[in-house]
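# need a structure here:
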Amino acid sequence: MGRGRKRTVDQSSLVVSKGVKRLLPLFLFAALVLDVTVSALLTQNSFKAHPQTWKDFVKKRDLSLLFEKLALDLLVLALVRMFVLPLLTFVGVVTGSTKAAAPEAEEEVVNGGGVGGFFGAKRDGGTPNHTLRQPLLPIAAHHAGNGHHCRVADDDEGNGRRACCGLWNRKKRGSGEGHQRIKEEIEAAEALHFYKDVKRANRNKIIAESLIFGLSTLFQVYSGIKAVCFDVSTFKHSLSFPSLMVLSVICINAESIFCCMMIESFAKEQGIDKPDVHGHPLYFSKANTGHTCDLCRKRILKGYRCWACDFDICMKCMGSKTARVEGEGGVRGDKGVRSESEVTLKPMEYFNRALWLASSEWRLLACAFMSLLLASGTNLMSPIFSGHVFNAIKDENHPSFLHNIRIFVVLSLASGVFGSCRSLCFRVVQRRLSFLTRNRLFEGIIRQDIAFYDAAQTGDLISRMSWDCNAMLQPISNLLGSTLQSIFFFFGGLIMCFVISWRLSMLAFTTMLPIIHLTSKYAVFSQRLNREIFTFIGMANSIAQEAMANIRTVRAFSTEDVELKRYRQETKEALKRGIRDAFANAGTILLSNLIDYGASTLILLYGGLLVMSKNESKAISIGMLYAYLRFWNMIQSSYQSLQGVMNSFTKAAGAAQRVLSLMDSLPDIDPSSGVVATSQMSWSVEFQNVFFVYQMRPDVVVLKNINLKMESSEVCALVGPSGCGKTTMISLILRYYDPTNGKILIGGRELQSFNLKALHKHVGYVSQETQMFAKTIEENILYGCEEGEYTQEDLVTACKAANAHDFITSFPSGYQTRIGERGVRLSGGQKQRIAIARMMLRQPKLLLLDEATSALDAESESLVQESIDQLLESKEHKYTVVLVAHRLSTVVNANQICVVDKGVVTERGTHDSLMKLEGTYTKLVSKQLEKTKNMLY
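Model (predicted):
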């Protein structure tokens, strides 16, 4: 993992693409120029329409003349906006940028080691062997006298960093605990300084954006009032003034939005690029309350966050070269951790993938879209005819009343039919997408390499299949179900409002900008709180899952209250944040409703005046006022439905990344390709110069230059102390992993060339940790067998050979007895014998027994061992057996005994020959005899 590169980048640029970010100043300039141009045209037309008004204004100094007949004030305000808004934007960018650099964790210094020390090369596609690790950013300091003061020192890349000089000099002189304490003081001082700087910058950005939105709202209010009062009766083209006024308001809204986007995009915070850790820039945060590190899974307070996809990393992992190698997060294969940048997903990429997933249902989608268009069209027409109904009632026009009622009924029926058809098609598509996604995700998970499961957490995988799948599919469901309809209603209602009364619309829409500003700010605040809530709930669920899985241990130590206290603590933290979110939501709703009701009041007030107006150019009917209210409510509800759509797509992109990264991730070990193994081939096993290192322990070489051959139809026993690598050798034979270096041969052919599915049909395996499914005994024994492959007689024979038939038949349900989750209703010895029966039923050519008799008593062990001996001596079947055991009785009759110590085969031979050597094997036998001397059987 390379040294972290530092770049100045903003948080919002993760949402706004780089191309759009570069074009934002151009967009703002274009909006301002268009605004001034429109205002100039309005002014020119008003002077042409009222040539005498300017002279009257100069003589009488009557502002009402200027307000009602001339548009010069609009031009002046446009010029004011052209200078004031860019100035506020510049101030917001400057004051909203952080001045201090983010504190960086020093990377740990680790001695060279690992497998690279043995054969001097990194594994293909894996992680290089890191030796001496330097700090990400050295602190340079200046010390004068005995006082402590700070200055900004540049590192070798020219990046400024503030350091406490006196503390740094003390740190250099310190050692041991004092050194660590001084280091922590420096980190705490830097973190506090940076945190305050970020808070100041965010506060300044909010102030600048609020000023921009406030001024834009005032400009819109003024334009709306002027539109209401302006006299357009003398204009040559009656539509020119309304069109230009509407365009002017659009420009004002665009200017405010572009200004705020520029502040968010150009107000800089020091982010750090570490592509090997994460694909997006990471930003320091002092208060990651309720967050956990996505690598080590520990709760963190200060660390680094990705604002694009909610990735968190603690200071320790940020400074560790091996954090991603050893961490529990990310997608890894047998050849190492896959770079996050390989699977980073942007919102538009997520949208494209969603369309690709839905493309198989194009017929249903076409039908749904057609139904959506027809349903939306009928819904947009119904307010007009309902307005005509009210006009007919007012005029007491019975034929018109009945005619419009009939049309309204037809539109309502058509809307209901097309709406139900749309809902049916979209829901079927949603269900099929959910089915397809979940099945593909489970397929992606179940086919991953075993190395993936070494780092994965079961709860996290279940979360991906439930929460992340839901989060990924929810925006698609919303898009198909309501978002498209809301878009039609929003723009359709907007057009109809201006068609009915452009004056009323100019006044009513002055309230939209404040509502947008309030809801957008609340969305950011609520998103952060809700992530913390979900994190605490996830922690509480993990505590509950762990406690229930270990309920016997909890009960044995009477720690129910301890677990309950832990659970309550997490849920209490979630509750606190939920209450804060509720208060913030209530405040936002209050302000939004006040503004909304204010707009409704304006509509009723001015609309009523227009209804009662005697000026035919301004007047509207009461029916059209009712229709206008219907369209206004349609716009409001559509806007509320559309709120946070882009935020939901951004969040869904993060969830989709976690889902699609597994769906797209192919295992490094492909189980379905290669040569098909047969029972007639030789089943010898050979290790040639095998080295092996677990990814989660990259500095520990488990196997070192293993050279060993196990002949076909013979028994090879692996003995040695715990942790010496015996089980790892079994795992390599099963090809759970590929060797880090060297190769393994089966029947003289390299193991990697075999089709694993076919190979495993001829391999029987019993592990020291017996794994059972929550099924019947018979189903557990037949697990992995195809239907009809074995008879009931074969099943009973295998169970008798494993000394399991008697205890199985002692149950009331016999072979149909359900054994519970993980086989909790059976003893350890019973589960082990069922596992042995499962192995014997397959009649394998290669037997791998990893402490297969460890859970059996002496009598059962003797019976099972006798059965295994009989199988080996059978002339009809020949087996190659590789067994790992500590008990002397299990290995004494083996054709070859290999003593493994610290990953190296130190002795090899038969029992008698090894005893004559008086080496490690002799010591192991002596300890075993001493241990069993006083054992009661």
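
# when you work out contacts or count neighbours from here on, use the C-alpha atoms and nothing else.
OK.

# in stretch 363-375, what's buried?
364-365, 368-369, 371-375 (16 or more other Cα atoms under 10 Å).

# mind checking which of those are in helices?
With helices taken from DSSP state H, the overlap with those comprises 364-365, 368-369, 371-375.

# quick one: contacts for residue 783?
If you count contacts by Cα atoms under 8 Å, 6 or more residues apart in numbering, residue 783 has them with residue 838.

# so which strand or helix has it?
For residue 783, there is no helix or strand it lies in under DSSP states H and E.

# what is the end-to-end distance of stretch 442-461?
9 Å (Cα to Cα, to the nearest Å).

# buried set for it?
Applying 16+ other Cα under 10 Å to stretch 442-461 flags 442, 444-445, 447-453, 455-456, 460-461 as buried.

# stretch 581-601 too?
581, 585, 588-589, 591-592, 595-596, 599-600.

# those in helices, which ones?
581, 585, 588-589, 591-592, 595-596, 599-600.

# in the stretch 301-450 of the chain, which spans are helices?
Taking DSSP state H, counting those that start in this stretch as the criterion, the stretch 301-450 of the chain carries its helices at 315-318, 323-326, 347-358, 362-395, 398-446, 450-455.

# any buried residues in the third one, and which?
Buried residues in helix 347-358, defined by neighbour count with 16+ other Cα under 10 Å: 347, 350-351, 354, 358.

# dump those residues to TSV, plus distance to residue 502.
Shown next, in TSV, are these (distance: Cα to Cα, whole Å):
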residue	distance to residue 502
347	36
350	39
351	36
354	39
358	41
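
# to compare against the first, here's another:
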Amino acid sequence: MKSLAYLNKYLFKYKWRLLAGILFVGISNLFAIFPVQLIRNAFDVVGDNIPVRRILSGTSLQAPLQEELSWVLLTLAGFILALYFMKGVFLFLVRYTIIVVSRFIEYDLKNEIYQKYQELNLSFYKKNNTGDLMNRISEDVSRVRMYLGPAIMYTINLLVLFVLVISTMLNINVELTLYVLTPLPILSLGIYFVSAIINRTSERVQRQLSVMSTFVQETFAGVRVLKAFGKADLKHEAFKLECEQYKEESLALVKVNAIFMPMMILLIGFSTIMTIFIGGRLAIRGEISMGNIAEFVIYVNMLTWPVASLGWVTSLVQRAAASQERINEFLNSPIEIRNENEETTVVSGHIEFKNVSFRYPNTNFYALKDLSFSVEPGQSIAIMGKTGSGKSSIANLIARLYEVEEGQILIDGKDIKTLNLHDLRKSIGYVPQEVFLFSESIENNISFGLREGEADFLEVQEAARKAHVDDNIRAFPKAYKTAVGERGIALSGGQKQRISIARALIKKPEIMILDDSLSAVDTETEEVIVDNLKGMMKERTTIIISHRVSSVKHCDHILYIEDGSLVEQGSHEELMKLGEAYSSLYHKQLVEEEQGRKSA
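Take a look at the predicted model:
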């Protein structure tokens, strides 16, 4: 339950709406009490006039008495309808305030979680499954909203109704009230014990739901692999096991509620029987009227749903507590990479690594070891090496997606940690190894790279032309308006890479990073793209990470990395003369290309 205290700041934010809602709850319940008292008066009027009617039976006064009695009852009925109408009006206002507040807080909480997701670094996403992250911002927040809306509303309504009804009942007859309320302490004890069971079961249900979300998300993401390996049936069986586990946990929660609700209804029914039995004896002794018995029966029934809803409200609160605890795990996660400088930073493109060593979180393996090099503004530098040698780690550190453990990275002579983080990343055009396109049009995907405002279509087209993808895009039925991503057409790996390159080019960044971004294109296309990039590379610092020598031999400087350490550096000609690892790789790739031409 402590986890729900996190929401107090939102309740305080909307305190005036909530206070208005509480006021409307009180007024609506007053309009529920007054009709009952009029019903009591109606019963008493009828009861008091029955002996008189018998005495006047067969006389000329009987008809006027009956007419007058009918008029009184019709008047009372009119007042009762008017009061219930007013109750309905204020009940609408109750929902319009308290339930609307829950929707406002749901909106704020989802935005806070999303903002937090944006601020957390990449190691966070490596440790947590996408399905689980989605479940917490959707299903868990929905459960929390049920606490903020219906649970709070029904709890306030119950408290106000109890105060009004019980004070009214005590004012009529203390003995009858005590008898009627006898089952309530038993009900409270039942709620106390059952709520603990509901809480534990709710946590297990939510945990299993996250497991299922992750399972489904991974299945959809890897559906091609599943079909290619013929493992769809195997995965289906595994999913059935997860569903079975979820069903068992959910049924356990249903069983608890199934026992709880009838128990409460039984106790309320017992209160009604006590009202009629004890009330009848008191009426016989003349201590209360018959109208009071009818009044008490209605009061008991008025308490029936609020008291019966205690089990449901308890379940909502316990589920919300379990969900908010899961949400708090992320909201309380430390932000490891912070922007410590709000002043505007202008980046020219000078990069220097000074004895940089780096390990990814939760690993003992050094991705980079005592690495030192520098890049001048407008210079192009290539980083080569085998898979896993640490090439992409350099790109991640320059964009400050991870923090340096040992050593120092300088941008324009300043420690990267002292720069405005937003300005630094805005100055970088990054084409990652794993290409990602949004589920939007090709035009929007390319213009996404712009710093602000909408892209001029000519800019989008020019960027696509430089990335040698303009002709491919025009071949699609809707050209640049063609939707891509999960909901769009299937693009080849090479087309995705080139659209990703265009997205970086349109940004016109001070630092351009191409992380193995030509691996999915053929050699001929690669040469065209490289030629188009040469003019652009003279105007900005360019870092090209690649396995292919043909992609980097034109660069001003080449670094060759092995196991996170720099083993060779120099221009293409200097490294060829050296005759070591770079030269060996170059000759090996030449032989492979020659064999490829012959086989073609």
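
# where does the TM-score land?
Once superposed, chain against chain, the TM-score is 0.89 (TM-score structural alignment, normalised by the length of structure 2); 579 aligned residues with a Cα RMSD of 2.6 Å.

# looking at the helices of the stretch 301-450 of structure 1, which is nearest to residue 261 of structure 1?
helix 347-358 (17.6 Å; Cα to Cα).

# in the stretch 301-450 of structure 2, mark out all the helices, start to finish.
391-398, 421-426, 442-447.

# residue 88 of structure 2 is nearest to which of the ones you listed?
The nearest among the helices of the stretch 301-450 of structure 2, by Cα to Cα, is helix 442-447 at 49.7 Å.

# which part of structure 1 matches that closest one?
Under TM-score structural alignment, helix 442-447 of structure 2 corresponds to residues 777-782 of structure 1.

# now which residue in structure 2 aligns to residue 609 of structure 1?
For residue 609 of structure 1, the residue aligned by TM-score structural alignment is residue 281.

# contact partners for the aligned partner of residue 18 of structure 2 in structure 1?
Aligned by TM-score structural alignment, residue 18 of structure 2 pairs with residue 365 of structure 1. Shown in contact with residue 365 of structure 1 (Cα under 8 Å, 6+ apart): 425-426, 429.

# are any of those buried, and which?
Using 16+ other Cα under 10 Å, the buried ones in these are 425-426, 429.

# residue 401 of structure 2 and residue 121 touch, don't they?
Yes: between residue 401 of structure 2 and residue 121 there is a contact under Cα atoms under 8 Å: 6.4 Å.

# what touches both of the two?
With Cα under 8 Å, 6+ apart, residue 401 of structure 2 and residue 121 have common neighbours residue 337.

# name the element residue 286 of structure 2 belongs to?
Here residue 286 of structure 2 is assigned to no helix or strand, by DSSP H and E.

# what about it, how many neighbours?
Residue neighbour count, defined by other Cα atoms under 10 Å, stands at 10 for residue 286 of structure 2.

# what's stretch 463-478 of structure 1 aligned against in structure 2?
Counting by TM-score structural alignment, stretch 463-478 of structure 1 corresponds to 135-150 in structure 2.

# okay, buried residues for the matching stretch please.
135-137, 140-150.

# could you dump those residues to a markdown table with secondary structure?
A markdown table is the format used below for the buried residues of stretch 135-150 of structure 2 (DSSP: H, G, I helix; E, B strand; the rest coil):
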| residue | secondary structure |
| --- | --- |
| 135 | helix |
| 136 | helix |
| 137 | helix |
| 140 | helix |
| 141 | helix |
| 142 | helix |
| 143 | helix |
| 144 | helix |
| 145 | helix |
| 146 | helix |
| 147 | helix |
| 148 | helix |
| 149 | helix |
| 150 | helix |
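
# count the neighbours of the nearest residue to residue 773 of structure 1 once chain neighbours are set aside for me.
In space, residue 773 of structure 1 comes closest to residue 822 once its chain neighbours are excluded; the distance is 5.5 Å by Cα to Cα, 6 or more residues apart in numbering. Neighbour count for residue 822 of structure 1, taken as other Cα under 10 Å: 14.

# for residue 822 of structure 1, give me its contacts.
Neighbours of residue 822 of structure 1 in contact, by Cα under 8 Å, 6+ apart: 771-774.

# at 10 Å what do you get?
770-775, 831 (Cα atoms under 10 Å, 6 or more residues apart in numbering).

# cool, residue 692 of structure 1 as well?
114-115, 698, 700-706, 725, 728-729, 732, 737-742, 903.

# same check on residue 149 of structure 2?
95, 97-103, 105-106.

# for residue 935 of structure 1, same thing?
residue 929.

# with residue 124 of structure 2 as the reference, measure out to the aligned residue in structure 2 for it.
Mapped onto structure 2 by TM-score structural alignment, residue 935 of structure 1 lines up with residue 596. Residue 596 of structure 2 sits 42 Å away from residue 124 of structure 2, taking Cα to Cα as the criterion.
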